[in-house]
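Enquirer: Take a look and give me a structure for this.
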Amino acid sequence: MSLKLLYGFHAVGARLRAASDSVRELLVDTSRHDARMQQFLARAQDAGLAVIAADGARLDALAGTHRHQGVVARVEPLDKMSTLDAVLDATADTPLLLGLDGVTDPHNLGAILRTADCAGVHAVFAPKDRAVGLTPTVAKVASGAADTVQYIMVTNMARTLAALRERGLWVVGTAGEATDTLFDAKLAEPTALVLGAEGSGMRRLVREGCDQLVHIPMQGSVDSLNVSVAAGVCLFEAVRQRCCLAAASGKL
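Expert: Modelled structure (predicted):
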């Protein structure tokens, strides 16, 4: 089994909490003596992990960046579901999925996964040919959410949306020129939200595969949002609607 690399306090710390037995090597810069490092080392000791001392240059080379905060780990990949059908079959709650068409920046994906975890998204999906994978940079920015959120890469986005509609999900895409606003969408029902890349947006066939197109109302002079921010706005509108429905039905 090939090992993957994690770095940074958030990403490695989240793996220690979730599955410390999957950590095969833990390297730290022992020249750091601050409180944060001491807390991290105590957590590693509690998990029964041996720490390998390494200098900054070695950690830079392993991580491919100097933004590792003095913590790098080699870990086994966690078992995850490989298809959206498997995710939906295992979901007892009202499904909430997030599709990303053309998001290739690892910082954006990491931020989106972190938000998706907070919003209770059941899976994030993206096309294999126009998306970034789960790189160490994604894992660091995601602050542990790369391990907790199902991230599924699909062969064809348009066919995937058609399959989700057949399973009863309402597919809502975001487009600046859409007539409906985000607040017009009924997101408390089984939903797949779809966002496109900044600038180009969703591809034509993906756009045509949506049941409804919506835009986020903009009040200022700037006419667009970073895709990770837009994802947060859309997902927490879905959370708001679902909480309101639960409260009205006495389930909250």
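
Enquirer: going forward, measure contacts between C-alpha atoms and count neighbours the same way
Expert: Fine.

Enquirer: And the helices in the protein?
Expert: For the chain, helices defined by DSSP state H occupy the ranges 9-19, 35-46, 56-63, 84-90, 106-119, 136-142, 145-148, 157-166, 204-208, 227-248.

Enquirer: what's the first one in contact with?
Expert: Identification of contacts with helix 9-19 by C-alpha atoms under 8 Å, 6 or more residues apart in numbering yields 6, 22-23, 40, 43-44, 47, 68-69, 71-73, 139-144, 147.

Enquirer: let's see this one next to it:
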Amino acid sequence: MRKGHRPSQAPSNRPRFWGRHAVTAALANPERVVRRVWGTREALAAFGGFPSDLPVTYAEVADLGRLVPSDAPHQGVVIEVDPLPDIWLGDLLEQSEGNNRPLLILDQVTDPHNVGAVLRSAAAFDALGLITQDRHAPPESGALARSASGALETVPWVRVVNLARALDEIGEAGFWRIGLTGHAPRTLGEAIGTARVALVLGAEGEGMRQNTEAHCDELAKLPISPKVESLNVSNAAAIALYAIATRGA
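Expert: Now for the predicted structure:
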């Protein structure tokens, strides 16, 4: 896959990940550059060793707490990393040929916990990848990696400048673009069909922007009770991915 690299960052701006799942996944990802490791002796012993050129610092729990946001559940290990190389949308769409895996598109979802949880669901249901805008999506961070529970390292995440143009390209690649919104006339089950699906979800409260809806082939809703106005975007993504995975079953 052809990839580009973001401009180099000063060490102070590099993301720091914490927790066993996020750290283990980052270390196992050949595309991820890990710059430094801190941890308690007990926690680091569980990793069974590190590359000889990777700086490793033993630290007390209190010292680790000063490396990450307050109350972050670091589980005794923190790493400093470079952001992953950029992935191009065209390359991801080339990979989609010959399979029926869904795509996920988020329209201005900025909460790192939500994006991380969506990545985790994407990994669970073998989605092809995640598409977001470059400027209106969270950067890689410890909170996002923690919520993704390792999926940040395994699910391709494409950042695009213009989401409407990206949706056009996705449609030309043969995906049926379904935007999830509560005001749609049909349910997702009625709209899925048999084609490859690109699911489009908007931010909580505001939902998808009008221009994003206009670049979908169809709008659909989840059949939730009127007792609840809407679902968290990560919950909606998980339910929609399950519906796609089990269609026709």
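
Enquirer: circling back: now render the helices of structure 1 as a markdown table, adding mean neighbour count.
Expert: A markdown table is the format used below for the helices of structure 1 (neighbours: other C-alpha atoms under 10 Å):
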| stretch | mean neighbour count |
| --- | --- |
| helix 9-19 | 20 |
| helix 35-46 | 14 |
| helix 56-63 | 16 |
| helix 84-90 | 14 |
| helix 106-119 | 23 |
| helix 136-142 | 25 |
| helix 145-148 | 24 |
| helix 157-166 | 18 |
| helix 204-208 | 16 |
| helix 227-248 | 18 |
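
Enquirer: among those helices, which is nearest residue 189 of structure 1?
Expert: With respect to residue 189 of structure 1, and counting by C-alpha to C-alpha, the nearest of those is helix 227-248 at 8.1 Å.

Enquirer: contacting residues around the most centrally placed residue in structure 2?
Expert: Centroid-nearest residue in structure 2, with C-alpha atoms, centre = their mean: residue 119, separated by 3.4 Å. Shown in contact with residue 119 of structure 2 (C-alpha under 8 Å, 6+ apart): 130, 148, 151, 152, 155.

Enquirer: Tell me how many other residues surround the equivalent of residue 205 of structure 2 over in structure 1.
Expert: Residue 205 of structure 2 maps onto residue 199 of structure 1 when the alignment is built from TM-score structural alignment. Neighbour count of residue 199 of structure 1, defined by other C-alpha atoms under 10 Å: 9.

Enquirer: Can you tell me what residue 174 of structure 1 aligns to in structure 2?
Expert: Under the alignment (TM-score structural alignment), residue 174 of structure 1 pairs with residue 180 of structure 2.

Enquirer: Verify the contact between that match and residue 216 for me.
Expert: No - using C-alpha atoms under 8 Å, residue 180 of structure 2 is not in contact with residue 216, being 9.7 Å away.

Enquirer: Pull up the overlap in contacts between these two.
Expert: Common neighbours of residue 180 of structure 2 and residue 216 (C-alpha under 8 Å, 6+ apart) are residue 200.

Enquirer: Just give me the match in structure 1 for the residue nearest to the centre of structure 2.
Expert: In structure 1, residue 119 of structure 2 lines up with residue 113, judged by TM-score structural alignment.

Enquirer: overlap between the contacts of residue 119 of structure 2 and structure 1?
Expert: Checking these against structure 1 (both residues aligned by TM-score structural alignment, their matches' C-alpha atoms under 8 Å), the contacts still present are 130, 148, 151, 152, 155.

Enquirer: if we can go back for a sec, what number of residues lie near the match of residue 174 of structure 1?
Expert: 26.

Enquirer: what's the distance between it and residue 247 of structure 2?
Expert: Residue 180 of structure 2 sits 17 Å away from residue 247 of structure 2, going by C-alpha to C-alpha, to the nearest Å.

Enquirer: on that earlier part again, dump the helices of structure 1 into a markdown table; add distance to residue 194 of structure 1 as well.
Expert: A markdown table is the format used below for these (distance: least, C-alpha to C-alpha, whole Å):
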| stretch | distance to residue 194 of structure 1 |
| --- | --- |
| helix 9-19 | 26 |
| helix 35-46 | 37 |
| helix 56-63 | 32 |
| helix 84-90 | 14 |
| helix 106-119 | 12 |
| helix 136-142 | 19 |
| helix 145-148 | 19 |
| helix 157-166 | 9 |
| helix 204-208 | 9 |
| helix 227-248 | 9 |
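
Enquirer: what's the closest of the ones you listed to residue 179 of structure 1?
Expert: Distance to residue 179 of structure 1, taken as C-alpha to C-alpha, is lowest for helix 204-208 among the helices of structure 1, at 14.0 Å.

Enquirer: after superposition, how close is that closest one to structure 2?
Expert: Compared with structure 2 after fitting, helix 204-208 of structure 1 deviates on average by 0.5 Å (mean C-alpha distance after the TM-score superposition for structure 1).

Enquirer: ok, and what's touching that helix?
Expert: Contacts for helix 204-208 of structure 1 (C-alpha under 8 Å, 6+ apart): 101, 157, 158, 161, 173, 213.

Enquirer: Please list all residues in contact with the aligned partner of residue 75 of structure 1 in structure 2.
Expert: By TM-score structural alignment, residue 75 of structure 1 lines up with residue 81 in structure 2. If you count contacts by C-alpha under 8 Å, 6+ apart, residue 81 of structure 2 has them with 14, 15, 16, 17, 32, 33, 34, 35, 36.

Enquirer: Let's see that with 7 Å instead.
Expert: 14, 15, 16, 33, 34, 35 (C-alpha atoms under 7 Å, 6 or more residues apart in numbering).

Enquirer: just residue 89 of structure 2 next, same as before
Expert: residue 158.

Enquirer: Which position in structure 1 pairs with it?
Expert: The alignment partner of residue 89 of structure 2 in structure 1, by TM-score structural alignment, is residue 84.

Enquirer: Does the match of residue 174 of structure 1 touch residue 204 like I think?
Expert: No - if you go by C-alpha atoms under 7 Å, residue 180 of structure 2 and residue 204 don't touch, sitting 11.6 Å apart.

Enquirer: what sits against the match of residue 205 of structure 2?
Expert: Neighbours of residue 199 of structure 1 in contact, by C-alpha under 7 Å, 6+ apart: none.

Enquirer: Next, find the distance separating it from residue 227 of structure 1.
Expert: 10 Å.

Enquirer: ok, now residue 180 of structure 1?
Expert: Using C-alpha to C-alpha, residue 180 of structure 1 is found at 19 Å from residue 227 of structure 1.

Enquirer: Which of the helices of structure 1 sits closest to residue 187 of structure 1?
Expert: Among these, the nearest to residue 187 of structure 1 by C-alpha to C-alpha is helix 227-248 (5.0 Å).
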